[in-house]
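A.B. asks: need a structure here:
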Amino acid sequence: MNWLDEINEEIENNVPSIANEREQWKKHSIYKVPSQLTELNEKAYVPRAISFGPYHYGKEHLKPMEEHKHRALLHFLKRCGESFKSIFQKLDKVAQELRDSYKSHDSIWINDTSKFIQMMILDGCFILEFLRVNVDSNTPTDYDENDPVFGEKGKFYLASYIKRDMLMLENQIPMMVLHKLIQLQIDGDEEKDHHELLNKIIIATLRGFSNRNVGKCLHVLDVYRKNVIQEPSYTDTLNSCLEASEEDHLNRSAMELKYTGINFETSETISLEVSEEDEDHLNRSAMELKYTGINFKSSETISLEVSEEDEDHLNQSAMKLKETRINFKSSETSLEVSEEDKDDIIELVIEDHEHALPQSAMVVKKTGINFKTSETSLKVSKEDEDHLNRSAMELKEAGISFKKSKTRSLKDVSFNRGVLRLPKLVVDDHTECMFLNLIAFELLHVDGTRKEVISFVCFIDTIIDSAVDVAILIRSGIIINYLESDKAVAKLFNSLAKEIPMDREGELEEVTKSMISYCKKPWKSWRASLIQTYFRNPWAMVSLVAAFFLFALTIIQTIYTVGQFYQKD
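C.D. replies: Next comes the predicted model:
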C-alpha cells in the first residue's frame, strides 16, 4: 500500500468529527510550551528545585528532591491513616482522565499506568505537605525544625524556589489529584467538595493572602491565575487588612520610604564628587539618591557632544543625568531621515534593545538632538491614532495622574477624570517567570480562557518605556521594585510583551481609548504643565503669588500715573 492509499484510508475511517475534536481539546489543561515562546527565555519554563508531573520528571538537577517526596508521602499516610494501596486504587480509577489532562506524553507514561499513578501520588502528597507547613507559621507540624524542606530552614531557603516551580505551566499536576488526597486528609468523605478550601490554601501560600472564591480550577497555576484576575471587589475588608499586613514586611527603598512619610537626615552634609568615569559605578539612580539627602556635584562642568554615531552609547536617560548637573549639547547636527531609513529610526526610538537608545523621542529631544525627515512625514489615520502608545511620562505631561487601585486584581484598571488607577505590583526575581507562564497558559488553553493577563501585560508595556516611567509608577505606589534598578523593571515588562498579539477588543482597550481622548484636549496639558511648573513645592507657589502681586502693583501704578497725566491736562 502506497502513501496515497494510506491517506485515503485514513480519510475514510479515522477523520474525527468537529465535536470529537472539540471534546478532545477540552480535556487538555497542561501543555509543553512551544519553542516560539521558550526561545525568548528558556529558563522561565524550566523548574529549578523540583519536578511535578511527567514533563520534567527524572532530570538530573531535580533528582535530589525525589527522596523528600518520599518522606512527604510517609508523613501524609501516617497522618491521614490511609494505606498507599487504597490511595493508589482511588487514583487508578481516574488514570485515563489524569493522562488526558496532558497535551503530550512520553510512551513510558502511556504504557506504564502504575508508574504514572505513583508519580501523581508522590507529587500530590508533596504539594499538600508543602502547603500545610507554609500556609501558616502556627500550623502544628510533625517535621523537625531543621528539616531541609519542611522545617524553618527549608522555609527560609527552598520555599521561594518551590513556589516558583509550582507556577510553571509544564510543571503541573491535575487538581483532581489534590482533591482526592485532601479529602482523605480532612475527613475521608469523598462526597464532600473541598475545592474552595484547597484553593484558598494555595493562594494564601503563593500570594500571602486569600480573598473570595475562585471556583473549580484545573491546576495550581490556574488557581493563581483566577485569583489575580478576579473582578474587583471593594467590600473584602479582610483582604485589605492582610494586604496592609503584608506591606509592613516589605523592604522599601529610600524613595518609597519617603512617600510613606519617613524622612532621612544625614549626620552632616555630604557631597559626592562625581566624575564622568565614576558615574557608571553608582548603584542607584541620582533621582533616588537625591531623596536620601545626598547632593551631587560634578567635579567640573561636563558637556557631552552627542553626534549621530555616538547616539547608541547613551546608557542613561537625559532626565537622570541632568540630576547630576551634567549638561548635554548636540554637535549642531540633525538626523536626516530618508524614506528607507524611517523604519530603523522609529525602531531606534521606541524599543529598548541593548544597542539602541533606550529613551523615547521626547527624552532624546531634550538632549538637543532634532529629528527631521528628508521629504516625507508619518501620516497616522484617525483609526490608528487611537492605538498610539503613550508612556507614563507622556501621560503625566498630558495631565494624567496615577493612583493605586483598591485591589490587586489585574482587572482593576480604570481611568476616570484624568486619574489612571492600576493594581499594585511587587516586582522581584520571580515576576518574569510567573507572567510568562500565565501568558503561555492563556495562549495555549482553548476551553473558554480569555486573555486577561495578556491584555494587562500589553497595557503595562505601553506605558513603560524607560526607567523614568517606572519611577513615576513607584512614586504612585503602583510598583514595588525589588530588582536592581528601575531600568531592569522597564526591560522586564518590555520583554514580556514581545511577539504577543494585542487584543484590541479587550476591556483595557476602552481604558486606552479614554486616555487618548483625554490627551487630545490641549487645555488638560496646559493645566498639568502649570501645576508641575509652579505648584510642585511651596516655594514655587510663593514665587508665583509674588510675581502676580508685583504685576498687579505695576498695573495699578501705571493706571495711577496715566490718570494723573490726564488730570493735569
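
A.B. asks: use CA for all of it now, contacts and neighbours both
C.D. replies: Will do.

A.B. asks: Can you identify each of the helices in the stretch 451-569 of the chain by residue range?
C.D. replies: Using DSSP state H, counting those that start in this stretch, the helices found in the stretch 451-569 of the chain span residues 452-463, 467-475, 486-496, 507-519, 522-534, 538-568.

A.B. asks: between those helices, which gets nearest to Glu196?
C.D. replies: helix 452-463 (22.0 Å; C-alpha to C-alpha).

A.B. asks: Packing partners of the closest one?
C.D. replies: Counting by 3 or more C-alpha pairs under 8 Å, 6 or more residues apart in numbering; DSSP states H and E, the packing neighbours recorded for helix 452-463 are helix 431-444, helix 486-496, helix 507-519.

A.B. asks: before we go on, could you also do this sequence so I can check it against the first one:
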Amino acid sequence: MGEIRSPYFSLGQYNYGDNSDIHSPYFSYGGGDYHGDNAEIHPPYSSAGDYHGDNAEIHQTYSSAGDYAAEIHPPYSSAGDYFGDNAEIHSPYSSAGDYLADNTEIHSEALFHQHISGNSYKAQQFAEHGKVTRHVRAALNYEQESDVCIYRVGKALRKSNKAMYSPRQISIGPIHNGNRNLRFMERKKYVYYEQFWKGRVSNEREREGAEDKFWDALEKDKDKIRQCYEDGSHEIEKSEDFLGLILYDAIFIFELFLKYNEDKDGEVFKKDSILKEPGLRLAIRRDLILLENQLPFFILEKLYDLLPENTKGKDTEFKTLACSYFKRHLPSNLPPAETTPKHFTDLVRSLLSFTRNGKSVEQIKSFHSATRLRQAGVKFKIPRERDCLLDVDFSRLRTEFYIPKLEIDGNTERLFRNLMALEKRLYPGQEYICHYINLLSILVVKPKDAKLLMENKIVIHNDKDAVRDLIYSLSSVHTIDSHSCYHDIFSAVDDYYKSSWATNPAYFIEEFFGNFWKGVATVSAAGLLILTSVQTICAILGLR
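C.D. replies: So this is what the prediction gives:
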C-alpha cells in the first residue's frame, strides 16, 4: 500500500496505483486525469489533456495543450493530464480529478484554493494562507487507499511468471471470476453451496431466514467490501452481482473448512466429490493462498458469526477454523496475530512470521555462505523446538546456526512469491518473509551450499541445483536490500567468523586447496618460497 506522509484529499472517481508514496499534501476533485509510467515532475507545468509517457522527465517550465512531455520538475497544474506508473512529483501540485498511478511520489506541498463541498471535513481545515498543513492524516475521512488489500500483482511480476499468481483450479472473489479455465470448479462450488444450505440448515424457512441475514450483512458493508479491492482489478459493476459472488464464494469456503474440520478418519473425504481427490484438495488449498484470489476476512468472520452454533461445530470463531485448515500444511505452531487478518494470504503470513513482529530492521554489513561458515567451524542444526519457519538463531558459545526445516515442494515458490508481493505492498519495513528469503540467498550461493543444508536436514529436497535455483529465483523477485530483521544474527556470525578462521585448518584447505588450480598455485608458491629461502641461506654461508 501507499505511504502518505501528508494530507490527501479527493472527491469523485479516483484510482491510486501500486505503492504510491505521497510525501506532501495532494488535493484533487472532479476530472479524471491519468498520470503515466515513471513520470517525474519537477517544474511548473500547465496543460489540458497532456500525455506524459513512461519515464518521462521535464526539467523546465512547460505549458501546452495536448503535448507529450518527458520529465517535470516544478509545480504542475492540469485537468485531464496523464502521468504514468512510478510518477514522482517534486514540487507543488494542483489538479482537478487527477489519476495517480503506481508508485507516485510527491515530495513537496500542493496549493489548494478550490471550494470543496459535499465532504464533512472542510477544506479550510487543511489550508491556511494557501499552504496546506502537514501530519493530519489521522483526521482524514478519506481512507479508501488504506483499505485496499486485494489487488493484482504488478505488471513486472506477472510478466516474469504469471502462473505464480493466477489460480489453477478455483476462482475466489471477483478478480479471476469468469475464467473459462476454472469452469470445472464452478460446478463443484454450486454443489457445496446447496449442500451447505440443505445439509447444515435443515428446512427452507430457516434457509430463507439465514440467507436474508447474510444478504443484509453484505448490503450493509458493500462499500467497505468494494474498497478492499483495488480500482480496476475487476469488472463487476452491479452491486447485486458483486455481493452475490461474495456470498457464493463465502459459503463454499465455510463448507470446505467445516468438512475438513469434521474429518476424523478420512470418511468425509471418501464420500465427498472434491475432497476424495488428493490432488484436487492440494490445488484448492494452493489457490486459496494466492493474493489475487481472496475475499476480505472481516466479511467472512461476520457471515460466519451469523450461523447457528450447532452448524459451526467446535470452532465457534472463523479465525480458529481457518487456522486449522491452513496449519495442516504449514511448518508453524504459532497462533495467528491478535489483529484480524486482511485475508487468507495475510493469515498465512501471520502464522509464519508473527515471532518476528517488532524486530528491528537494520543493515547487514557482512555476508558468508553456508560452506564458508562450515569451514570456520559453524554447525548447522534444526532447532529442537520450532515455533515457526522464521525462527532462525545462532549460538556463538556452541557455534551452532539454528534454522528450521524447510520442505520444498511444487507449491513453495508460489507460496513465497505471493507472501513477498503482499509484504512489499502492505508491510513496508516489516517484510519478514522477504528477509527470510534474503537470509537463504546469502547462505546458498552455490549448489554446494544447498547440499550442505540438505545434508543437515534444514532443506528437504533431492536436488541441490534445484534448491539453489529456487532460492535465487525468489530472491530476484523483488529488490531485496541489505536491511534485515536478522541483522543481529549476521553480526554475531560475522564476529565469530573473523575470530575463528585463522585457527581453523578447514579454512586453509578450502582457501588454498579448494580446487586443482588453487592447489597448483599454492604448491608452486610454497616451492618457490622454499627455493628462495635455500638460495638465500646458501648465499649467506658462501660469504662466510
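
A.B. asks: Tell me which of the helices of the stretch 451-569 of structure 1 approaches Glu145 of structure 1 most closely.
C.D. replies: Comparing the helices of the stretch 451-569 of structure 1 against Glu145 of structure 1 with C-alpha to C-alpha, the closest turns out to be helix 486-496 (36.4 Å).

A.B. asks: Could you double-check that Leu242 of structure 1 sits in contact with Ala204?
C.D. replies: No. Look at Leu242 of structure 1 against Ala204 with C-alpha atoms under 8 Å: they stay out of range, at 10.1 Å.

A.B. asks: which residues sit in contact with the residue nearest to Glu301 of structure 2 when sequence neighbours are not counted?
C.D. replies: What sits nearest to Glu301 of structure 2 in space, not counting adjacent residues and going by C-alpha to C-alpha, 6 or more residues apart in numbering, is Phe318, at 5.6 Å. Shown in contact with Phe318 of structure 2 (C-alpha atoms under 8 Å, 6 or more residues apart in numbering): 300-301, 304-305.

A.B. asks: Switch those over to CSV; also include distance to Gln195 of structure 2, secondary structure and neighbour count.
C.D. replies: Shown next, in CSV, are these (distance: C-alpha to C-alpha, whole Å; DSSP: H, G, I helix; E, B strand; the rest coil; neighbours: other C-alpha atoms under 10 Å):
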residue, distance to Gln195 of structure 2, secondary structure, neighbour count
Leu300, 18, helix, 20
Glu301, 20, helix, 15
Tyr304, 16, helix, 21
Asp305, 19, helix, 14
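
A.B. asks: For the residues you listed, work out which two are farthest apart.
C.D. replies: Of all pairs drawn from these, the widest gap by C-alpha to C-alpha lies between Leu300 and Asp305 and measures 8.6 Å.

A.B. asks: ok so, going back, can you list the helices of the stretch 451-569 of structure 1 in a markdown table and add mean neighbour count and distance to Ser334 of structure 1?
C.D. replies: Formatted as a markdown table, the helices of the stretch 451-569 of structure 1 follow (neighbours: other C-alpha atoms under 10 Å; distance: least, C-alpha to C-alpha, whole Å):
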| stretch | mean neighbour count | distance to Ser334 of structure 1 |
| --- | --- | --- |
| helix 452-463 | 21 | 28 |
| helix 467-475 | 22 | 25 |
| helix 486-496 | 21 | 27 |
| helix 507-519 | 18 | 28 |
| helix 522-534 | 15 | 27 |
| helix 538-568 | 12 | 35 |
